[in-house]
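# From the sequence below, what's the structure:
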Amino acid sequence: MAARYAIYFAPAPDSPFWRFGSAWLGRDAALDTPLPRPKLEGDASADWDDVALEALTASPRNYGFHATLKPPFRLSEGQAVEGLIQAAESFARAQKPFGCPSVNAAALGRFIAFRMLEPCQAMTDLAAACVRAFEPFRAPLNAAELARRHAAGLTPRQTALTAEWGYPYVFEEFRFHMTLTGAITDDAVRERLAASLRAMAEAEGASGVMRADAIAVYEQPASGAPFRLLRRIPFHA
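Model (predicted):
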């Protein structure tokens, strides 16, 4: 399968959010290198050993620490990664930095993620603008990709968004999140881990206002390969 690309939000590499999120996942997507995971603290430590945590973080580790703005896509016919990066640079020049309020680790359905606990219209608007701006670079979903999406139990609106934009969770369906775990079916276990991660993140300064001052182009060079941060492009407006 051809390479895939995505437009993500990624905190600055020297920020507490990036350091904590990358370390927890066990991989730095900017350096494309493994990282030692911090020791799990709090009540959740009795629920998980190192092997279980490695499995729990496998999927988000493969995608790299991020929040999705324009979800992964193959390049459409006639497009090249150089053109995508040029478009991202042009897009970023028109954007102004802003702060995302009240960001902390919390449950999101069966998962745990960094979430904004207060609304942030600026981030919602940024995600919508990215979906539209980079659409010319997106190849249509193939039959297997469509089938996988439809198997997820989408609402009629999400199905329509998938047909038009290739992804169900855009525009009014968008929810900012930076995934920290795979699915955890036990509610009590999930809440204990969320509380532990919240305390650990707060101790490292990875809570509160998160600065959004760039977009990032991520690349998955081959099917199943980890995504890597190809270019982080600061806002300049």
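
# Could you use CA atoms for every contact and neighbour count after this?
Fine.

# those helices in this structure, which residues are they?
Along the chain, the segments classed as helices by DSSP state H run 16-25, 50-56, 58-63, 81-93, 121-133, 143-150, 156-165, 187-203.

# Tell me which of those helices is the most buried.
Compared across the helices of the chain, helix 16-25 shows the largest average neighbour count, a mean of 23 (mean count of other C-alpha atoms under 10 Å).

# Excluding its own residues, what touches that helix? List them.
Contact with helix 16-25 is made by 10-13, 28-29, 35-38, 57-58, 60-61, 64-65, 180, 201, 204-207, 210, as judged by C-alpha atoms under 8 Å, 6 or more residues apart in numbering.

# how about this one, so we can line them up?
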Amino acid sequence: MRYAIYFTPPAHDPLTLAASQWLGRNAFSGDATEPPAIRGVGLHEISFHTAIPRRSGFHAALKAPFRLAPEISEPMLLRHLMRFAGSHEPFQLPPLEVARLGNFFGLVPEIPCERMRLFACAVVQEFDVFRAPLSDAEFERSDPGDLSAPQFANLYRWGHPYVMDEFRFHMALTGPLLPRDSTFIEPALRDYFSPYLTKPVEVANLALFVEEEPGAPLQVHSLHPMGRVAARKIA
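Next up is the predicted model:
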């Protein structure tokens, strides 16, 4: 069993529903969804190019998947996550846009959001004591030979390379694409998601995702509301 602390909008948010349809799976229910009908892009092409993010579900990673430390139980993690979420006020991200991130596409804020970066850093630091150290196999799967020096240092210290100053908020929509595939996937993504990207995104909860066994799809275990009201409920 592995756990991850992510951001995702609520289950019935229009963006969540649209992204779940695009990816072919709803991370809240675990159910498969029918890909959208998009002119010029076959259903099999959408299914193929979304296979990697489909397993993870629609999310932005804050604390990447981790095994619990031997002395930590799931109830301990849940209690701390509820308290932590309740101690942070909700905030807004700038409107999102479809962007190329290396060789894949995802949703990113139109302008950088320093508050989100600092919040993500706080999540990584706060919950590191709950994480079991990476095994040798897990370390090698992170491909440390291709990392920059800061990324390697993050992997060694925090269990994931793309945290702290290397963090960039994104919600993946495809796996790696060849240049010829990007030419028709990119306009399809922009057309499909444009109705859902017209306003700021409310960051009002933290989501605990679980991976029941190695390679299994990640699924939302629970949402944890942020802010004073949430804090009073668990005090």
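
# Disregarding flanking residues, what is the spatial nearest neighbour of residue 38 of structure 2?
residue 188 (6.9 Å; C-alpha to C-alpha, 6 or more residues apart in numbering).

# which one in structure 1 is aligned with the one you found?
Using TM-score structural alignment as the criterion, residue 188 of structure 2 maps onto residue 196 of structure 1.

# The residue nearest to the spatial centre of structure 2 and residue 39 of structure 2, how far apart?
The C-alpha lying nearest the average C-alpha coordinate of structure 2 belongs to residue 60 (C-alpha atoms, centre = their mean; 2.5 Å). Note on residue 60 of structure 2: its distance to residue 39 of structure 2, by C-alpha to C-alpha, to the nearest Å, is 28 Å.

# same question, residue 24 of structure 2
In terms of C-alpha to C-alpha, residue 24 of structure 2 sits 17 Å off from residue 39 of structure 2.

# before we move on, what about residue 202 of structure 2?
The value you get for residue 202 of structure 2 to residue 39 of structure 2, if C-alpha to C-alpha is used, is 31 Å.

# Of the helices of structure 1, which is nearest residue 234 of structure 1?
Each of the helices of structure 1 has some distance to residue 234 of structure 1 by C-alpha to C-alpha; the shortest is helix 81-93, at 6.3 Å.

# Counterpart of residue 146 of structure 2 over in structure 1?
So, by TM-score structural alignment, residue 146 of structure 2 is matched to residue 153.

# cool, and residue 76 of structure 2?
So residue 76 of structure 2 corresponds to residue 83, using TM-score structural alignment.

# re the thing from before, what's the burial count for the match of residue 146 of structure 2?
Residue 153 of structure 1 has 10 neighbours, counted by other C-alpha atoms under 10 Å.

# from what I can see the residue nearest to the centre of structure 2 touches residue 6, true?
Yes. Judged on C-alpha atoms under 8 Å, residue 60 of structure 2 makes contact with residue 6 at a distance of 5.6 Å.

# rewinding a little: of residue 24 and residue 39 of structure 2, give the one with the bigger neighbour count.
It is residue 24, of residue 24 of structure 2 and residue 39, that has more neighbours when counted by other C-alpha under 10 Å, with 23 against 8.

# Counterpart of the more buried one over in structure 1?
Match for residue 24 of structure 2 (TM-score structural alignment): residue 26.

# Please list all residues in contact with that match.
Residues counted as contacts of residue 26 of structure 1 (C-alpha under 8 Å, 6+ apart) are 34, 35, 36, 37, 57, 61.

# Nearest to residue 218 of structure 1 among those?
Using C-alpha to C-alpha, the contacts of residue 26 of structure 1 come closest to residue 218 of structure 1 at residue 61, 13.3 Å.

# Could you pull up the contacting residues of the closest one?
Listed by C-alpha under 8 Å, 6+ apart, the contact partners of residue 61 of structure 1 are 25, 26, 27, 226.

# Please name the residues that touch the residue lying closest to the last one once chain neighbours are set aside.
In this case it means residue 226 of structure 1. Using C-alpha to C-alpha, 6+ apart and skipping the chain neighbours, the partner closest in space to residue 226 of structure 1 is residue 62 (4.5 Å). The contact partners of residue 62 of structure 1, by C-alpha under 8 Å, 6+ apart, come to 225, 226, 227.

# which one of those is nearest residue 87 of structure 1?
residue 227 (19.8 Å).

# and the closest one, what pairs with it in structure 2?
Per TM-score structural alignment, residue 227 of structure 1 is aligned with residue 218.

# so how far is residue 38 of structure 2 from its match?
26 Å.

# So these two - more neighbours on which side?
residue 218 (26 against 13).

# surely the more buried one meets residue 59?
No. Between residue 218 of structure 2 and residue 59 there is no contact under C-alpha under 8 Å: 10.4 Å.

# count of neighbours near the equivalent of residue 64 of structure 2 over in structure 1?
Under the alignment (TM-score structural alignment), residue 64 of structure 2 pairs with residue 71 in structure 1. Residue 71 of structure 1 is flanked by 21 other residues according to other C-alpha under 10 Å.
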